[in-house]
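[1] The sequence and its predicted three-dimensional model are supplied below.
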Amino acid sequence: MKPPRILYVEDEIFLAKIVSETLQGRGFDVVLESDGGKAVQRFEEAKPDVCLLDIMLPNKDGFDIADAIRDRDTEVPIIFLSAKSESGDVVNGFKIGANDYIRKPFSMEELIVRIENVLRHPVGVAEPEDLKFGAYTFNPKRQTLLHPNEQRKLSYRESELLRLLYQNRNDVVERREILNLLWGSDSFFNSRNLDVYITKLRNYLKGDPTIEIITIKGIGYRFVIG
């Protein structure tokens, strides 16, 4: 079985070297490109399983590269890695069709977990815009949670946490995985934040008693739809 191939577009030479060597050491096949103007051609040649794109690049920025990739392939996962952390940049990235957006600086463990997360979903099977479970309709892109008696706008992190739990419904999702994916580290402070967000989601979903977020003590959570 061939290792997953990653197209990594990054013009910071030192960072590119560290990330590429670490990913290769973890079993990934990395195709590295430093020139944004050549990235789309490299995509067509390499046929990667995942694209990692910086945004501020010479000759063509990451947003334009992602847009061109989406014209050619609507399913390949795209992850932005960028120092641009304004909410507008993040929103723009997801509007273009990115699967994830990681702010620099980031940990390699966080990056690897996020790559593994996007690879878990079958290529060619697009997630529907509206996710329906129990009495609820959840739209991750619009960050809305609809119930016959209530409409709620979720924060970005609430939405991503609910999506992660839903995608892994009936399976246990480890706390460490959630923390690394959504907070960037499993520190004590972030762990307490996760507890708060789980409580919020349970409160949001109390309109349907068949839906549960079950705590698996010392391990994580299981999202169950009765």
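    Alright, I've got the coordinates.
[2] alpha carbons only for contacts and neighbour counts from here, please
    Will do.
[3] what about the strands in this structure?
    Using DSSP state E, the strands found in the chain span residues 5-9, 29-33, 50-53, 78-82, 100-103, 131-133, 136-139, 144-147, 150-153, 172-174, 211-216, 220-225.
[4] Show me what the first one is packed against.
    Going back to what we said before, that points to strand 5-9. With contacts defined as 3 or more CA pairs under 8 Å, 6 or more residues apart in numbering; DSSP states H and E, strand 5-9 has these neighbours: strand 29-33, helix 39-46, strand 50-53.
[5] want to compare, so here's the second one:
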Amino acid sequence: MSDAVKILLVEDDRIIASLVKKYLDIRGYVVHHAEDGVNGLKEFEKFDFDLIILDVMMPHKDGYTLAEEIRAKDPYIPILFMSSNNLPKDKIKAFRIGADDYVTKPVNVEELLLRIEVILKRQNNQPKVDQLKEEDPQEIHIGKYVLDFPYQKLMYGDDVRKLTTREAELLRFLFRHRNNLIKREYILQEVWGDDDYYKGRSLDVFMSRLRKYLKEDPTIEILNVHGIGFKFLVAEKV
């Protein structure tokens, strides 16, 4: 079945991997299983996948490292972490890397399936790079900066900074809503796909990054309106 969604499952616990793979196979997904991060990267480079499910604690290469390597090769593929690490710092680290979701063990396979469906639906509704070139200007002028959205580059004169996918999406979103109060929940729903608490913490981190990236232009300001949201202020050109 060529149209079947292909999932790469990287999990060193064979019992958990067998349970998840069996359940997803029944639901029509094509699941490739790798038992550690090294083999996970090999599988990723060998086949085209629609979604990646990663454990964190694995031999030879942990899930965070593997996620960073995958993100460097493909900034768009959805990544879902599945881990027994349930501390806030672990989840925040995953979202900083660019995770789309994070579930904790023991895994409820019904919940996992629903999360996968939500991620894939969101992914299918997002315009591809070629569509973005047609529907949005390739270069978005933000004060003295230029955002090349399809290639995720932020330029200030001769200085060029490579952005992550999430950073570029968030900056474009903020510019579209510039000089207006934007509620946190709305940002999270539109850019992250939901307003989960841990994604909210990740949002604050991303806002701090953008402030740093845009600091050379004093006409640009990101205001935190406590308890409500943010204002992305850009002085209008006279």
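    Cool, the structure landed. Please read these numbers as outputs of a predicted model, since none were measured by experiment.
[6] TM between them?
    The TM-score (TM-score structural alignment, normalised by the length of structure 1) is 0.60; 152 aligned residues with a CA RMSD of 2.9 Å.
[7] Now do the helix ranked longest in structure 1 and strand 211-216, the angle between them.
    For structure 1, the helix with the greatest residue count under DSSP state H is helix 188-204. Angle, helix 188-204 of structure 1 to strand 211-216, by axes from the mean of the first three to the mean of the last three CA atoms, to 10 degrees: 150 degrees.
[8] Tell me which other helices or strands helix 188-204 of structure 1 touches.
    Going by 3+ CA pairs under 8 Å, 6+ apart, helix 188-204 of structure 1 lies up against helix 156-167, helix 175-182, strand 211-216.
[9] and the gap between the closest residue to residue 63 of structure 2 other than its chain neighbours and residue 8 of structure 2?
    Excluding its sequence neighbours, the residue lying closest to residue 63 of structure 2 (CA to CA, 6 or more residues apart in numbering) is residue 56, at 4.1 Å. According to CA to CA, to the nearest Å, residue 56 of structure 2 stands 14 Å off from residue 8 of structure 2.
[10] before we move on, what about residue 135 of structure 2?
    32 Å.
[11] Give me the more crowded residue out of these two.
    residue 8 (24 against 10; other CA atoms under 10 Å).
[12] Do I have it right that that one meets residue 29?
    No. Taking CA atoms under 8 Å as the contact criterion, residue 8 of structure 2 and residue 29 are not neighbours in contact, 10.3 Å apart.
[13] Neighbours of the residue nearest to residue 124 of structure 1 when sequence neighbours are not counted, how many?
    Excluding the flanking residues, the one nearest residue 124 of structure 1 by CA to CA, 6+ apart is residue 75, at 5.9 Å. Residue 75 of structure 1: 19 surrounding residues under other CA under 10 Å.
[14] likewise residue 145 of structure 1?
    By other CA under 10 Å, the burial measure for residue 145 of structure 1, its neighbour count, is 22.
[15] residues in contact with it?
    By CA atoms under 8 Å, 6 or more residues apart in numbering, the residues touching residue 145 of structure 1 are 136-139, 151-154.
[16] Neighbour count and distance to residue 62 of structure 1 for these - can I get that in CSV?
    Formatted as CSV, those follow (neighbours: other CA atoms under 10 Å; distance: CA to CA, whole Å):
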residue, neighbour count, distance to residue 62 of structure 1
136, 19, 35
137, 17, 32
138, 22, 29
139, 19, 26
151, 12, 35
152, 12, 32
153, 13, 29
154, 19, 27
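[17] For the equivalent of residue 3 of structure 1 over in structure 2, list the residues it contacts.
    Aligning on TM-score structural alignment places residue 3 of structure 1 opposite residue 4 in structure 2. Each residue near residue 4 of structure 2 by CA under 8 Å, 6+ apart is listed here: 28-30.
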